[in-house]
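Novice: quick one: sequence plus predicted model below, questions after.
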Amino acid sequence: MSKSDSSSFVAKDIKNKPLRVAVLVSGSGSNLQVLIDAMQSGKLPIEIVGVISNRADAYAITRAQQAHIPVAIFSHTDSGKRMTIKTFERHASVQLQDWQPDLIVLAGFMRVLSSDFINNVPAPMINLHPSLLPAYKGLDTHQRVITAGERYHGCSIHVVTAELDAGAVLTQALLSLSAKDNAASLQKRVQKLEHQLLPWTILLIAKQVISLDTLSFTNNDYLPSLPLKLFLDN
């Protein structure tokens, strides 16, 4: 078998396997639940190999346990003190190396990770952010969008880099703002977009339509450049 034939066989073999996904969470885990449901129904060709939480009280832990998914909780040290980010990263890095995921997803994970951690994880890492990046990085995006009088808002999935919310944007879903919107109602509307955008984006990665190595579509003869935008007005 030639080298090119061997490479082709490996690529096909990987393509036919479920994408191994690890998820980092901090809160209720509604996006994690969407992924669990899609995995269990066979609609998304993934295997969630584990969930890491930096909060012991995160409801996402219950969701994972109910689905019989391995969970690692790194919130406090044995002495009862909250883990520093350095200690969390040390434990999380060991756990991720053990699980060997193909993709790491930050879904409502609320700690800023260091460049050392990001550069040494065993797989590409993506984050779900509640704004149309590069606008409105950071926190409190819904109120900031309303205060600024924006016409559109939404969510983005981007590659995680050392600079906060600055990695290449893969996909976005957007909606138009209503005069009736407040921060709470807008958060609920955007969350509905998140529940559609995250599994769809992971499907594109699992099917090798989006290449995280080249940050492009694998066939760009008919597809637009990244990010791919969806207008989902709800």
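Specialist: Right, received. Where do you want to start?

Novice: all contacts plus neighbour counts: C-alpha atoms, from now on.
Specialist: Fine.

Novice: to the chain's geometric centre, what's the distance from stretch 5-12?
Specialist: 28 Å (CA atoms, centre = their mean, to the nearest Å).

Novice: same thing with stretch 226-234?
Specialist: Using CA atoms, centre = their mean, the offset of stretch 226-234 from its chain centre is 16 Å.

Novice: and for stretch 18-38?
Specialist: 8 Å.

Novice: what's in contact with it?
Specialist: 44-55, 57-61, 63, 67, 96, 99-110, 194-195, 198-199, 206 (CA atoms under 8 Å, 6 or more residues apart in numbering).

Novice: just the endpoints, please. Distance across that stretch?
Specialist: 12 Å (CA to CA, to the nearest Å).

Novice: please name every helix or strand in contact with the longest helix seen in the chain.
Specialist: Longest helix in the chain by number of residues (criterion: DSSP state H): helix 183-206. Where contact means 3 or more CA pairs under 8 Å, 6 or more residues apart in numbering; DSSP states H and E, helix 183-206 is packed against helix 30-40, helix 141-147, strand 152-159, strand 169-176.

Novice: this is the other structure I want to compare:
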Amino acid sequence: MDTTEFRGRTALVTGGARGIGAAVALRLAAGGADVALTYEQGKDRAEEVAARIRGLGRRALALRADSGDAAEVEGAVERTAAEWGRLDVLVCNAGVYTTGAVTELGPDAFDRTVAVNVRGPYLAARAAVRHMRPGSRIVSIGSNVAERTPFPGLTLYALTKSALAGMTKGLARDLGPLGITVNLLHPGPTDTDANPADGPFAETVRGLTALGRYAEPAEIAEVVAHLASGGASYMTGAVVHADGGFTV
């Protein structure tokens, strides 16, 4: 691993206290970035990730922010930029996994899921652009179910993750003249607290992938790191899959 690929750069990872978000925050820090991360709950876990980032010799911030609250998500961006004077990489990872039959999920569930999974990334990107320079990166984390929904009860979640594709393409067009790239990553089944590889449905889920296994969060973080790196300078508006062949 090149420990200097992100030297001098700063990053904000929403939902960075655990799972994919924590792995992304640590991977960017290992590459030389100073990293801020947000959390809604689990302050201790967020502070643990921040401490590990500092252990890598980088600066870190753990910021309490609900991505469904416009003022809080925008405030996290402003706090990061104010602390370090710039923002080079935004990774929109925070999300809520809302499941249930469409007949059971009403307006409140709809509004909350859209607020966190769609409005949050939009507002974070909108705020971040004010502090970004040419060469900056925005990466959103979607989901494999945006393109293949194999079980009932995923309508609302799939709807929000599908919306990120349109947002990504629109932002890429808007921000291209500024030299800012915008890309979307759809991870497949990944071994996290929310979706453990030894969970009750894991055997079925593994069978839906071509590789027959779950990803480790670090594998997803590597793809995010590439999209945030100079090596992806000509990628924008792309929807990238790291799903073990879930959608093939």
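Specialist: Yep, that arrived. What you see is a predicted model, and the numbers here were worked out from it, not measured in a lab.

Novice: give me the TM-score for this pair.
Specialist: The TM-score (TM-score structural alignment, normalised by the length of structure 1) is 0.53; 177 aligned residues with a CA RMSD of 4.5 Å.

Novice: now the helices for structure 2?
Specialist: 19-30, 43-55, 70-84, 107-114, 120-129, 155-175, 202-207, 217-228.

Novice: quick one: contacts of the third one?
Specialist: If I follow you right, that is helix 70-84 of structure 2. Contacts for helix 70-84 of structure 2 (CA under 8 Å, 6+ apart): 10, 12, 36, 38, 61, 63-67, 86-87, 119-120, 123-124, 127-128, 131.

Novice: narrow these to those in strands?
Specialist: If you go by DSSP state E, those have T10, L12, A36, T38, L61, L63, R64 in strands.

Novice: show me what the second one lines up with in structure 1.
Specialist: In structure 1, the residue paired with L12 of structure 2 according to TM-score structural alignment is A22.

Novice: one more: the fifth one?
Specialist: In the superposition onto structure 1, L61 of structure 2 corresponds to V71 when matched by TM-score structural alignment.

Novice: ok, A125 of structure 2 touching L90?
Specialist: Yes - contact criterion CA atoms under 8 Å: A125 of structure 2 and L90 qualify, at 7.4 Å.

Novice: neighbour count winner among those two?
Specialist: L90 (27 against 24; other CA atoms under 10 Å).

Novice: what sits against that one?
Specialist: So L90 of structure 2 contacts A11, L12, V13, A125, A128, R137, I138, V139 (CA under 8 Å, 6+ apart).

Novice: any idea how far S176 of structure 1 lies from S6 of structure 1?
Specialist: Taken as CA to CA, the span from S176 of structure 1 to S6 of structure 1 is 49 Å.

Novice: quick one: which of these two has more around it?
Specialist: The neighbour comparison of S176 of structure 1 against S6 (other CA under 10 Å) goes to S176, with 14 against 11.

Novice: run through who's touching stretch 148-165 of structure 1.
Specialist: Residues contacting stretch 148-165 of structure 1 (CA under 8 Å, 6+ apart): 112-115, 118, 124-134, 137-138, 145, 166-177, 190, 193-194, 197-198, 201.

Novice: ends of it, what's the gap?
Specialist: End-to-end for stretch 148-165 of structure 1, by CA to CA: 20 Å.

Novice: so K12 of structure 1: helix, strand or coil?
Specialist: K12 of structure 1 falls in the helix class when you classify it by DSSP: H, G, I helix; E, B strand; the rest coil.

Novice: counterpart of it in structure 2?
Specialist: K12 of structure 1 maps onto nothing in structure 2, by TM-score structural alignment.

Novice: count the residues that sit near K12 of structure 1.
Specialist: 11.

Novice: roughly how far does it sit from S6 of structure 1?
Specialist: 10 Å.

Novice: so what's G42 of structure 2 closest to, chain neighbours aside?
Specialist: A17 (7.3 Å; CA to CA, 6 or more residues apart in numbering).

Novice: verify the stated contact: the match of L61 of structure 2 with Y59.
Specialist: No - no contact is recorded between V71 of structure 1 and Y59 when judged using CA under 8 Å, the distance being 11.9 Å.

Novice: who has more neighbours, these two?
Specialist: Relative neighbour count places V71 above the other of V71 of structure 1 and Y59, with 20 against 16, counting by other CA under 10 Å.
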